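> build me a model:
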Amino acid sequence: MEDRRLYSPKYVKEIINKYDFNFSKSLGQNFLIDGNIVRKIVNKANITRDDYVLEIGPGIGTLTEELSMNAKKVIAVELDKNLLPILDETLKSYDNIEIIHGDILKIDLEKLAEEKFEDKNIKVVANLPYYVTTPIVAKLLEKNLNLDSIIVMVQKEVAERMAATPGSKEYGSLSVFVNFYSNPKIILKAPKTVFMPQPKIDSSVIKLDIKKELPEVDREQFFKVVRASFSKRRKTIINSLSSYGFNLDKEAFKKALEEAEIPQDTRAENISVEDFIKLSKILPPLDI
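Down below sits the predicted model:
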């Protein structure tokens, strides 16, 4: 019955009252209570019976339940130990779910993938707490995991920055980082009214289709160039790079920009990922 599904506001209230559960502001807990949104997330993630899913922050299991009804196996990592007995009850009918108590930022994801996913391709699906969105996404992208895609509910503005393209005001170092590893696309908007308790801002679901082959470039050098370039958004690329404190003088940067065919008076927000890669390859190793 629909009113017994975990996304039912009535059922959510029953569960939190039964266990005397208090939402934690410090953990950014906001549970989904809209069945339409939950179903759309799983549908747009293209979860099938062949899929292995990693969920981060299952809460009381609202999204986990829908995932398990469509996936082969779901591993859900939950930080709040107070939610473990609740999850034991709410998901007891499903035999393809395993709950792991831990902090996703501290867990050895490569070991987890080997032990729990048999080195199969993984789809990540999560309703992420706003305060740890960027470090979690960064860890997922940087680790050597067999990721197929990452589908996450995040703060609307963060989703817009991740999916931004050169020339837009949202485009920044986060955009370059995400676009280096994946092809991002905002697939769903979620107003604050679909959560309990209601956050102060709206959310969006963004899908990151992981690139199977990454550009051959020294990533440390590449991201140094990107960070420095966006360090002073209002300044031109030549001024941002030459004033960052690197071991090169302004003339060296001018020469590299000329070779990369990037005008010196361009701002970082107008430079593509490909051009940043080209520039980082031309520049000698950068140190501060």
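> make it CA atoms for all contacts and neighbour counts henceforth
Fine.
> tell me which helix or strand residue 152 sits in.
Using DSSP states H and E, residue 152 sits within strand 147-155.
> what comes up buried for the helix or strand following that strand?
The first helix or strand that comes after strand 147-155 along the chain, using DSSP H and E, is helix 156-163. Buried residues in helix 156-163, counted by 16 or more other Cα atoms under 10 Å: 156, 158-163.
> show me what the strand holding residue 152 is packed against.
strand 122-127, strand 203-210 (3 or more Cα pairs under 8 Å, 6 or more residues apart in numbering; DSSP states H and E).
> just give me the neighbour total for the spatially closest residue to residue 165 that is not a sequence neighbour.
Residue nearest to residue 165 in three dimensions, not counting chain neighbours: residue 171, with 5.8 Å by Cα to Cα, 6 or more residues apart in numbering. When neighbours are counted by other Cα atoms under 10 Å, residue 171 registers 22.
> how about residue 171, secondary structure?
coil (DSSP: H, G, I helix; E, B strand; the rest coil).
> so which strand or helix has residue 103?
Using DSSP H and E, residue 103 is not contained in any helix or strand.
> surely it meets residue 76?
No - with contact defined as Cα atoms under 8 Å, residue 103 and residue 76 do not form a contacting pair (11.1 Å).
> with neighbour numbers in mind, choose between the two.
Taking neighbours as other Cα under 10 Å, residue 103 and residue 76 compare with residue 76 leading, 24 against 14.
> quick one: the helices in the protein?
9-18, 35-44, 62-68, 84-90, 109-116, 133-142, 156-163, 173-181, 219-229, 237-242, 250-259, 273-282 (DSSP state H).
> also this sequence, please, to line up against the first:
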Amino acid sequence: MDRLTSPRTIKYIMEKYGFRFSKSLGQNFIIDSNVLDRIIDGSELSETDHILEIGPGIGVMTQVLCENCEKVVAVEIDSALIPVLEETVGAFENLKVIHNDVLKLDLKALFESEFRAKKPKLIANLPYYVTTPIIMKFLEERVPVSDLIVMIQKEVADRMMAVPSTKAYGALSVAVQYFTEPSIVTTVSRGSFMPMPNVDSSVIRLKVRANPPVILESEAIFFKTIKDAFGKRRKTLLNALSSGILGMNKDQVRTALAASGLSENLRGEALDIDQFATLSNEIFKVMKTN
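Reported below is the predicted structural model:
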């Protein structure tokens, strides 16, 4: 079967089904077959892999996944694309298409029925507006996937990869690096899509860690610490942590900072994940004794 990246093919399908791109759903279809090859290579797919694809669109990526993997479950939110997918990739016996919103889907039930003990790889060309909610849902709820390989806005990928003391470094950087080992698969120019978005994209691979890289007294306190520390970037840790969701006063924060070996005048972006772990553990101790 010919690949579905041809603009002529896409226009034919759109005319046949009366389909129109939805801005509200952030629909942009890949029209560069080289991008597909780079994603396949970077995902290290094998013929025994099971795949959960989010947002198959007209089946551009779905087709390649079905050709390379044992099983593909594709979740599509747009009802107008379900009959399109039936035509473009419906012949694949190793494919199941589900019409639903992945953020509203019962993922536990889905995984029990479709993947059982197998950990699938999540592969998706995500609409920019739901990128972070979808990724963090899978990570925070510890949905049993081995990797998340997602096409996202380049700026967001840069934030996920960022290191301390850089402009892009923030709460998202720490959270993603806590749950996964991130790496950039490829960058994708805006001209590789139809319609063409206003920004370039990156494909990022998030390899889910078997165990977190730090030992925590409380994961909840750890993430609250991160949220407070980056909540107002211009504030020092002393001021940020004493005016946020942790509900601590300045004396408590001073005690935790001193026990962590950190200056009161540091800002959140200066701390790496190990320092955030140490600080949150000391905050946990302070809060426990008060």
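> overlay the chains and give the TM-score.
Once the chains are overlaid, their TM-score stands at 0.95 when taken by TM-score structural alignment, normalised by the length of structure 1; 284 aligned residues with a Cα RMSD of 1.3 Å.
> quick revisit: nearest to residue 110 of structure 1, of the helices and strands packed on strand 147-155 of structure 1?
Among those, the nearest to residue 110 of structure 1 by Cα to Cα is strand 122-127 (11.5 Å).
> quick one: that closest one to structure 2 mean distance?
Strand 122-127 of structure 1, aligned to structure 2 and superposed, deviates on average by 0.6 Å (mean Cα distance after the TM-score superposition for structure 1).
> name the helices or strands packed onto that strand?
Counting contacts by 3+ Cα pairs under 8 Å, 6+ apart, strand 122-127 of structure 1 packs against strand 52-56, strand 147-155.
> any residues touching the last one, and which ones?
This means strand 147-155 of structure 1. 41, 45, 121-130, 133, 201-210 (Cα atoms under 8 Å, 6 or more residues apart in numbering).
> where does stretch 12-29 of structure 1 end up in structure 2?
Mapping stretch 12-29 of structure 1 onto structure 2 (TM-score structural alignment) gives residues 10-27.
> for residue 192 of structure 2, the count of nearby residues, please.
By other Cα under 10 Å, 20 other residues sit near residue 192 of structure 2.
> aligned partner of it in structure 1?
Residue 192 of structure 2 maps onto residue 194 in structure 1, by TM-score structural alignment.
> pretty sure its match contacts residue 36?
No - using Cα under 8 Å as the test, residue 194 of structure 1 is too far from residue 36 to be in contact (9.5 Å).
> what's the match for residue 135 of structure 1 in structure 2?
Aligned by TM-score structural alignment, residue 135 of structure 1 pairs with residue 133 of structure 2.
> also residue 205 of structure 1?
Counting by TM-score structural alignment, residue 205 of structure 1 corresponds to residue 203 in structure 2.
> now its match: how far from residue 150 of structure 2?
Distance, residue 203 of structure 2 to residue 150 of structure 2, by Cα to Cα, to the nearest Å: 5 Å.
> repeat that for residue 54 of structure 2.
On the measure of Cα to Cα, residue 54 of structure 2 and residue 150 of structure 2 end up 9 Å apart.
> what touches both of these two?
122-126.
> tell me the two of those that are most distant?
The largest separation in these, counting by Cα to Cα, is between 122 and 126 at 11.2 Å.
> shared neighbours, the two?
Taking Cα under 8 Å, 6+ apart as the criterion, residue 122 of structure 2 and residue 126 both touch 54, 150.
> next, the contact list for the residue lying closest to residue 188 of structure 2 once chain neighbours are set aside, please.
With Cα to Cα, 6+ apart as the criterion, residue 188 of structure 2 has its nearest non-adjacent residue at 5.0 Å, and that residue is residue 201. Counting by Cα under 8 Å, 6+ apart, residue 201 of structure 2 touches 151-155, 187-190.
> equivalent analysis for residue 195 of structure 2, please.
Shown in contact with residue 195 of structure 2 (Cα under 8 Å, 6+ apart): 21, 27-29.
> by neighbours, which of those residues wins?
Going by other Cα under 10 Å, residue 29 tops those with 23 neighbours.
> identify the residues contacting it.
With contact set as Cα under 8 Å, 6+ apart, residue 29 of structure 2 has these partners: 5, 57-58, 60, 193-195.
> what residue in structure 2 is paired with residue 114 of structure 1?
Counting by TM-score structural alignment, the partner of residue 114 of structure 1 is residue 112.
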